[in-house]
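Undergrad: Below is the sequence, then the predicted model.
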Amino acid sequence: MRLLVLGGTQFLSRAVAADAVLRGHDVVCANRGRSGATPPGVTTLRWDRAEPAPEELTAGGSYDAVVDVSRMPSHVRRALVALDGHSPDAHWVFVSTISVYADDADPAGPGEGRLKEAIAEDLDPMASVENYGGMKVACERLVLDAVPGAAIVRPGLIVGPGDPSGRFAYWARRSASTGEVLAPGDPDDPVQVIDVRDLAAWIVALAEQQTGGTYDAVGPALPIGDLLAACLPDAELVWAGHAFLESEGVEPWSGPDSIPLWLPRPAYDGMLAHDAAPALAAGLEPRPLDVTTRDTRAWLEADPAARITGITTEREADLLARRRAD
């Protein structure tokens, strides 16, 4: 298979390119070359998608499949136009996000969950989740209109070695803890993650098999108590409820004063509780959480520059003391 990866230098798109190379495919990565290096064994083309496609993109044989992770509608539109005559039979796999859903309290998925309003213009995706999700909705529609048999995958929280968000890394760093660790919310709150390597392997399989459809690309939902028990098997988890965390000014999800993976309830009841069954039936194979935790911790120890987000150990100790006195 001749595979075009639009990206290939960061986290998921790089993992896709690496997995495809290991399977023996001819992989071309088109990117700006500003955000890292492509994996060994790929052919790299320089393309800033704010500009017209370079001649090199279509100078070779046609592509059998295309994987795109873009957030910008104009970038998706430009790629579709560039490849329309060159690779009209290419199977597209577009990587979207569960942030396309309008109601974070509702776990309803493809065909049932209400979507955000599409945003067809290019805005700053980091300015708001509305921008990010709305542009991804527009990107999905562009792909499906041009390639009706395309696959649309909507990942939730992607984790594992190389994660630039630092969210799961917060817990992986603490995975060898034997003392008290502050655990957020209620142990029965649902949560779900997917290892980047498993997601990448599945995306390549979708391209190989020319599988279409729209999927929530998530691992099975499980109680956060079970997730943290798998991540920190020797720790003593001290649970701090939602009201306590909010009263102490702890931020949810991500950031320097957050406890990652914690989300206020019931406003976010659905965000980490999507149905994994369709993706699992289509071949997604999540590995055990303890393996992801072990490998993420090994990456953290090997890379001093790896990002970890969340409260400091000093802030955690203070919260633990306040929790005991509450």
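TA: Yep, it's here.
Undergrad: For the rest of this, base every contact and every neighbour count on C-alpha atoms.
TA: Noted.
Undergrad: pull the longest helix from this protein.
TA: helix 129-146 (DSSP state H).
Undergrad: elements contacting it?
TA: If you count contacts as 3 or more C-alpha pairs under 8 Å, 6 or more residues apart in numbering; DSSP states H and E, helix 129-146 packs onto helix 73-84, strand 91-95.
Undergrad: Identify the residue spatially nearest to residue 133, adjacent ones excluded.
TA: In space, and not counting its chain neighbours, residue 133 is closest to residue 100: 4.3 Å by C-alpha to C-alpha, 6 or more residues apart in numbering.
Undergrad: count of neighbours near the one you found?
TA: Neighbourhood size, residue 100 [other C-alpha atoms under 10 Å]: 26.
Undergrad: then this one, side by side with the first:
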Amino acid sequence: MKRTLILGGTAWLGHELARQLVRSGQEVTCLARGSVGAVPEGAQLVRSDRSQPGAYDAVRGIGLDEVIELSYDQRFVQEALAALSAHAGHWTLVSSISVYTSAQQPGADEDAPVHEPSDPGDYGKAKVAAERASAAMVADRLLIARPGLLAGPGDPSDRFSYWVSRMALAGAGQVLIPPTAGRHVQAIDVRDAAAWIIEAAARSLTGTFNVAGTPHGFAQFLSAAARIAGFSGELVTAQDAWLREHHVNYWAGARSLPLWIAPEDHGFAQRSNQRYALANGPERGVEELLGDVLADERVRGLDRPRRAGLERAEELELLSQLADGR
């Protein structure tokens, strides 16, 4: 039986990795504080605070077929490598597509320039530091997975799920959207990303890969979301300048239009995923993904508080102001 250690495993991607590994018959240990959530049934949780001395004592010296590192904290990454790499057959670092310096070039691949790791508080720069620390220790057995936008049931960020759930909530009403021309959406189902990381590790794949989906035009994406949601209302476009003047934010977070990207960053949602595809990277269709997301959203509540997007009352107020020319 293969033995995998996940450094994490209680949050979204880590939990999905653990779930799929258990289902495949592997012995799975998750080293985490356990404060975010539980591990899947069949996985073992080793409670440990990685900021404390002796964080890896419970798993040190154990022969491991695979270690999957999820942290962006350079200290955690380095200490885990020092404690565990000598007994690990293969090492996977889950990095991020946020490592790249520029979001202006559509089709940029894994060889595009990355940030200098000068700010440990900056997520993208911290992931670069984690990549370099890992390469320094286990370059000959290292897989670096750089996921793009993860989507799917249970998404804690509420970004991808906003549009299909909002259209389902609006029904025959109006939905506020940004201009779609020249804009794209690029997402990968968390289940597909996890499945590929597991399969790639099983064949000891090394190198760096953008774990990303195929880019879709924003208008195409919204049309697909409308079909899945059974939306019969009107999509009302507000221009970028008007939205910004009315304090609507890009991309994510409160009072945002999720997945709306500043014009100068149009390459962000058009990264090359060719290397991932050539490495047998799975990718389910956008309508299947949207359908699964909507089913999950209906269970969670279409009108629930969200981490990203406009509250429905905010949206209706903005639509009223737009109609009145305010």
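TA: On my side now, so go ahead. The structure presented is a predicted model; accordingly, all values stated were derived computationally and were not measured.
Undergrad: circling back: let me know which of the helices and strands packed on helix 129-146 of structure 1 is tucked in deepest.
TA: strand 91-95 (a mean of 25; mean count of other C-alpha atoms under 10 Å).
Undergrad: starting at the chain centroid, how far to that one?
TA: With C-alpha atoms, centre = their mean, to the nearest Å as the basis, strand 91-95 of structure 1 stands 15 Å off its chain's centre.
Undergrad: distance from it to structure 2 after superposition?
TA: Compared with structure 2 after fitting, strand 91-95 of structure 1 has a mean deviation of 1.0 Å; criterion: mean C-alpha distance after the TM-score superposition for structure 1.
Undergrad: angle of that strand against helix 129-146?
TA: 170 degrees (axes from the mean of the first three to the mean of the last three C-alpha atoms, to 10 degrees).
Undergrad: Excluding sequence neighbours, find me the nearest residue to the residue nearest the centre of structure 1.
TA: When structure 1 is reduced to its mean C-alpha position, the nearest residue by C-alpha atoms, centre = their mean turns out to be residue 158, at 3.6 Å. Of all residues not flanking residue 158 of structure 1 in the chain, residue 194 sits nearest, at 5.1 Å (C-alpha to C-alpha, 6+ apart).
Undergrad: What distance do you get for that neighbour to residue 172 of structure 1?
TA: 14 Å (C-alpha to C-alpha, to the nearest Å).
Undergrad: cool, and residue 33 of structure 1?
TA: To residue 172 of structure 1, residue 33 of structure 1 is 30 Å away according to C-alpha to C-alpha.
Undergrad: Looking at these two, which one has more neighbours?
TA: For the pair residue 33 of structure 1 and residue 172, the greater number of neighbours falls to residue 172 (26 against 17), based on other C-alpha under 10 Å.
Undergrad: What helix or strand is the counterpart of that one in structure 2 located in?
TA: Using TM-score structural alignment as the criterion, residue 172 of structure 1 maps onto residue 164 of structure 2. Assessed by DSSP states H and E, residue 164 of structure 2 sits inside helix 161-170.
Undergrad: Show me what that helix is packed up against.
TA: Where contact means 3+ C-alpha pairs under 8 Å, 6+ apart, helix 161-170 of structure 2 is packed against helix 218-229, helix 286-300.
Undergrad: How many residues are close by residue 24 of structure 1?
TA: The local packing of residue 24 of structure 1 (other C-alpha under 10 Å) involves 11 other residues.
Undergrad: and it, that's in a helix?
TA: No - read with DSSP: H, G, I helix; E, B strand; the rest coil, residue 24 of structure 1 is coil and lies in no helix.
Undergrad: What distance do you get for the counterpart of it in structure 2 to residue 139 of structure 2?
TA: The equivalent of residue 24 of structure 1 in structure 2 is residue 25 (alignment by TM-score structural alignment). From residue 25 of structure 2 across to residue 139 of structure 2, the span is 28 Å (C-alpha to C-alpha).
Undergrad: got a list of what residue 4 of structure 1 touches?
TA: Contacts were defined as C-alpha atoms under 8 Å, 6 or more residues apart in numbering; by that measure residue 4 of structure 1 touches 27, 28, 29, 30, 63, 65, 66, 67.
Undergrad: Which of the residues you listed are retained in structure 2?
TA: For the contacts of residue 4 of structure 1, the aligned pairs still in contact in structure 2 (both residues aligned by TM-score structural alignment, their matches' C-alpha atoms under 8 Å) are 27, 28, 29, 30, 63, 65, 66, 67.
Undergrad: Of all pairs in those, which one is the farthest apart?
TA: The span of the kept ones among the contacts of residue 4 of structure 1, defined through C-alpha to C-alpha, is set by 30 and 65 at 13.5 Å.
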